[in-house]
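need coordinates for the below:
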Amino acid sequence: MALALNTKRGMVTAALVAPAVAWLFIFLVLPFIAMLVFSVGERAPEGGYQPAFTFAQFANLPARSAAFRNTLILAPIGSFVCLIVAYPVAYYLAVKASPRYRLLLVSLVVVPFWTSLLVRTYAWMYLLGSRGIPHLLGMIGFEDVRILNTPGAVLLGIVYGYLPLMIMPIYVSLEKLDRRLLEASADLGAKPVSTFFSVTLPLSLPGVMTGLALVTILLLGEYLIPQLLGGGKVFFIGNALVDLFLQSRNWPFGSAIAVTLVVVVVFVLLIAMRIAWKIAGTRQVDLV
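From the prediction side, this is the model:
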């Protein structure tokens, strides 16, 4: 009887999980396998893929070192700048804001996602172009200031575009904070600054790590912001992939870069999870 019951439960569980497993296998595992196969092939004379077994594409990765360098430098910097800006905002929303207006303020954080990133990035192109902020700076004596098509413009676009994704995990972590711990700290004579660094910040670090992992992983594959605000001068790995697959039609080399990017993303995620678990101890930490 118990065996039949367990078998029935197992079948029900398998039936419920099967659609998700099939989805992941078809849209995640199979494309990655195809990309892995392409990465050890050769470029056909007319472009595309030609069957072979060679690691020459991986040996040629230094040819795109500028894209890797820009990505591996600007993506972490952008993530940490997002963190510096996002934490005070999330802290105010979760701890200081009146419950009456909290939902409205959180909605305002999400509002930018209602508009296409392409439109918002084009708006920044105008603001950072010759008729925008540089023109205003020229009127007060700062002539020949160029912001657009520089790493600074790309960094600014990154922070603007991904800031809400950093705010929300931190906000959720702070919103779940037990206020009695703050009251206990104050009753024991701790000053607000000491309470923040000894209670609030440690308990919110899982949310911080979640935001950092989420934003960094997305930035590693970013294409639009470097393309528009970098003007073809600040290449990310995503720009290199578009060039190799759609213009150069060098699918094996593009696949090798994509496989390397996936390895980097997994490495970043594992590090973030390890740090988060160390910080949280036995508390449950969800990064994805």
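
CA only for contacts and neighbour counts going forward, please
Will do.

pull the number of nearby residues for residue 248.
15 (other Cα atoms under 10 Å).

so who does it touch?
Contacts here follow Cα atoms under 8 Å, 6 or more residues apart in numbering; on that basis residue 248 touches residue 47.

okay, it and residue 64: tell me how far apart.
Counting by Cα to Cα, to the nearest Å, the gap from residue 248 to residue 64 is 13 Å.

and residue 140, by the same measure?
Computed with Cα to Cα, the distance linking residue 140 and residue 64 is 41 Å.

out of those two, which sits in the more crowded spot?
Neighbour comparison, residue 140 and residue 64: the larger count goes to residue 64, with 14 against 8 (by other Cα under 10 Å).

let me see the contact set for that one.
Residue 64 touches residue 240, counting by Cα under 8 Å, 6+ apart.

would you agree it falls within a strand?
No - using DSSP: H, G, I helix; E, B strand; the rest coil, the assignment for residue 64 is helix, not a strand.

off-centre distance for stretch 89-98?
Computed by Cα atoms, centre = their mean, to the nearest Å, the separation of stretch 89-98 from the middle of its chain amounts to 23 Å.

who are the contact partners of residue 29?
For residue 29, no contacting residues are found, by Cα under 8 Å, 6+ apart.

ditto for residue 253
Taking Cα under 8 Å, 6+ apart, we find residue 253 in contact with 39, 43, 57-58, 60, 244.

redo these as JSON lines? Include distance to residue 278 and secondary structure.
JSON lines is the format used below for these (distance: Cα to Cα, whole Å; DSSP: H, G, I helix; E, B strand; the rest coil):
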{"residue": "39", "distance to residue 278": "36", "secondary structure": "helix"}
{"residue": "43", "distance to residue 278": "45", "secondary structure": "coil"}
{"residue": "57", "distance to residue 278": "38", "secondary structure": "helix"}
{"residue": "58", "distance to residue 278": "34", "secondary structure": "helix"}
{"residue": "60", "distance to residue 278": "37", "secondary structure": "coil"}
{"residue": "244", "distance to residue 278": "40", "secondary structure": "helix"}
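
now the other sequence, so there's something to compare against:
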Amino acid sequence: MSALGQLGAGTGPAPELHKPRKSWLPYLLLLPGGLWLVVFFAVPAIQLFATSLYDPSGSLENGYVMTWHFANYSDAVQEYLPHFGRSIGYAAITTAISLLVGYPLAYAIAVKGGRWKNVLLICVIAPFFTSFLIRTLAWKVILSDGGWVVSTLNWLHVPLPDGRLLATTPAVIAGLVYNFLPFMVLPLYASLEKLDPRLVEAAGDLYARPVARFTRVILPLSMPGVVAGTLLTFIPAAGDYINAQLLGTNRQYMIGNVIQSKFLRVGDYPAAAALSFTLMAAILVLVFVYVRRAGTDEVL
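Here you go, the predicted structure:
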């Protein structure tokens, strides 16, 4: 018998490999978050959807009856379509301005901040130390007819709509930009802070102009922050109602103002729930299309 045969005969059957035991620890760690989502998101969302199908002829005094009235959706959209368009338009403008303002700021903090990075980041998030409502009320004072902003613009002979800033569309958008700008800056900073400066230097060594370095190197590598920042800015801005209520008039009211009025003042719960679900669906569709077209998989 050959040495190879003796070796095979002596070793016997190969031992069976033990399969690793299935660990339940990851699922246990996810359990608290899952329960939180079920109790505070899934259950209220289901209840809200059920409310949107109540008989619209009901009232708070006589109660509502489930009649599976899907016409609540078409009626709500037809009646308040301008408010939907205004909300999406304001949110898109707010996101664009926040990106134009926030990108240079995030780049300056990440690349040029040096030892002052932490201080500059605290300055960015400092407005969060104050209530959202108080910050918006402060803008109402700043943009008032007797405030320094209007006085300065009048001194510079800058034309203003109706001779004022408060209760106008620019005032509402200014409030939205101010309140949601940190949501744009922080994700951009997180992406730009990880940027390898040697890549930019290499582009310069290859005689790339500053514009080419930005469009071909810096911007593609920071696209995860751009996508995250635009989503974190656009979604809450589309559903906001505080800025339009305090800085605008009923001509600037967004769909959030209508929903708030239907729920808390009019008591028309079916219409308010239908408007809420329609807004969520519209935002989900827009976000899905945006992520598919500007997703980070294509630029990394």
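
distance of the equivalent of residue 212 of structure 2 over in structure 1 from residue 182 of structure 1?
Residue pairing (TM-score structural alignment): residue 212 of structure 2 is matched to residue 194 of structure 1. Distance, residue 194 of structure 1 to residue 182 of structure 1, by Cα to Cα: 10 Å.

on that earlier part again, next, see which of the contacts of residue 253 of structure 1 are matched by contacts in structure 2.
Cross-checking those against structure 2 gives 39, 43, 57-58, 244 as conserved contacts, using both residues aligned by TM-score structural alignment, their matches' Cα atoms under 8 Å.

trace residue 247 of structure 1 over to structure 2, please.
Residue 247 of structure 1 maps onto residue 265 in structure 2, by TM-score structural alignment.

ok, residue 128 of structure 1 - how many residues close by?
Neighbour count for residue 128 of structure 1, taken as other Cα under 10 Å: 21.

looking at it, it is touching residue 145, isn't it?
No - using Cα atoms under 8 Å, residue 128 of structure 1 makes no contact with residue 145, being 10.0 Å away.

what do the two both touch?
Common neighbours of residue 128 of structure 1 and residue 145, using Cα under 8 Å, 6+ apart, are residue 134.

so which of the contacts of residue 253 of structure 1 is the most crowded?
Neighbour counts for the contacts of residue 253 of structure 1 peak at residue 39, which has 28 neighbours (criterion: other Cα under 10 Å).

in structure 2, what residue corresponds to that residue?
By TM-score structural alignment, residue 39 of structure 1 lines up with residue 52.

so the closest residue to that match other than its chain neighbours is in which element?
Leaving out its chain neighbours, the residue that sits closest to residue 52 of structure 2 by Cα to Cα, 6 or more residues apart in numbering is residue 270, at 4.3 Å. For residue 270 of structure 2, the element it lies in under DSSP states H and E is helix 269-294.

if we can go back for a sec, please identify which of residue 194 and residue 182 of structure 1 sits among more neighbours.
Using other Cα under 10 Å as the criterion, residue 194 of structure 1 and residue 182 rank with residue 182 on top: 18 against 13.

alignment lookup: that one to structure 2.
Residue pairing (TM-score structural alignment): residue 182 of structure 1 is matched to residue 200 of structure 2.

who touches the helix or strand where residue 201 of structure 1 lies?
Assigned by DSSP H and E, residue 201 of structure 1 belongs to helix 201-220. Helix 201-220 of structure 1 has contacts (Cα under 8 Å, 6+ apart) with 71-72, 75-76, 78-80, 83, 158, 162, 165-174, 177, 236-238, 261, 265, 268-269, 272-273, 275-276, 279-280, 285-288.

the helix or strand following that helix vs structure 2, average offset?
Reading on from helix 201-220 of structure 1 to the C-terminus, the next helix or strand found by DSSP H and E is helix 224-229. For helix 224-229 of structure 1, the mean deviation from structure 2 after alignment is 0.8 Å (mean Cα distance after the TM-score superposition for structure 1).

packing partners of helix 224-229 of structure 1?
If contacts are counted by 3 or more Cα pairs under 8 Å, 6 or more residues apart in numbering; DSSP states H and E, helix 224-229 of structure 1 sits against helix 117-128, helix 151-175.

for residue 149 of structure 1, helix, strand, or coil?
Secondary structure, three-state DSSP: residue 149 of structure 1 is coil.

what's near enough to touch the match of residue 182 of structure 1?
Going by Cα under 8 Å, 6+ apart, residue 200 of structure 2 touches 213, 217-218.

could you do residue 91 of structure 1 as well?
The contact partners of residue 91 of structure 1, by Cα under 8 Å, 6+ apart, come to 170-171, 174.

residue 107 of structure 1: which of the helices and strands packed on helix 224-229 of structure 1 is closest?
Each of those has some distance to residue 107 of structure 1 by Cα to Cα; the shortest is helix 151-175, at 10.5 Å.

measure stretch 31-43 of structure 2 end to end?
Length of stretch 31-43 of structure 2, first residue to last, Cα to Cα: 16 Å.

next one: stretch 108-124 of structure 2
End-to-end distance of stretch 108-124 of structure 2 (Cα to Cα): 12 Å.

swap in stretch 253-268 of structure 2?
18 Å.

pull the distance from it to the chain's centre.
Using Cα atoms, centre = their mean, the offset of stretch 253-268 of structure 2 from its chain centre is 22 Å.

gap between residue 225 of structure 1 and residue 154 of structure 1?
6 Å.

swap in residue 193 of structure 1?
Per Cα to Cα, residue 193 of structure 1 is found 34 Å from residue 154 of structure 1.

check residue 122 of structure 1 too.
Relative to residue 154 of structure 1, residue 122 of structure 1 is positioned 12 Å away (Cα to Cα).

neighbour count for those two, which is higher?
residue 154 (26 against 14).

for residue 271 of structure 1, grab the count of nearby residues.
If you count neighbours by other Cα under 10 Å, residue 271 of structure 1 ends up with 14.

I misspoke; the intended subject was residue 128 of structure 2.
Residue 128 of structure 2: 13 neighbours (other Cα under 10 Å).

translate it into the numbering of structure 1.
Under TM-score structural alignment, residue 128 of structure 2 pairs with residue 113 in structure 1.

name the SS class of residue 177 of structure 1, please.
coil.

for it, give me its contacts.
Shown in contact with residue 177 of structure 1 (Cα under 8 Å, 6+ apart): 200, 203-204.

what about 10 Å?
Neighbour list for residue 177 of structure 1: 94-95, 171, 199-200, 203-204 [criterion: Cα atoms under 10 Å, 6 or more residues apart in numbering].

sweet, I'm off.
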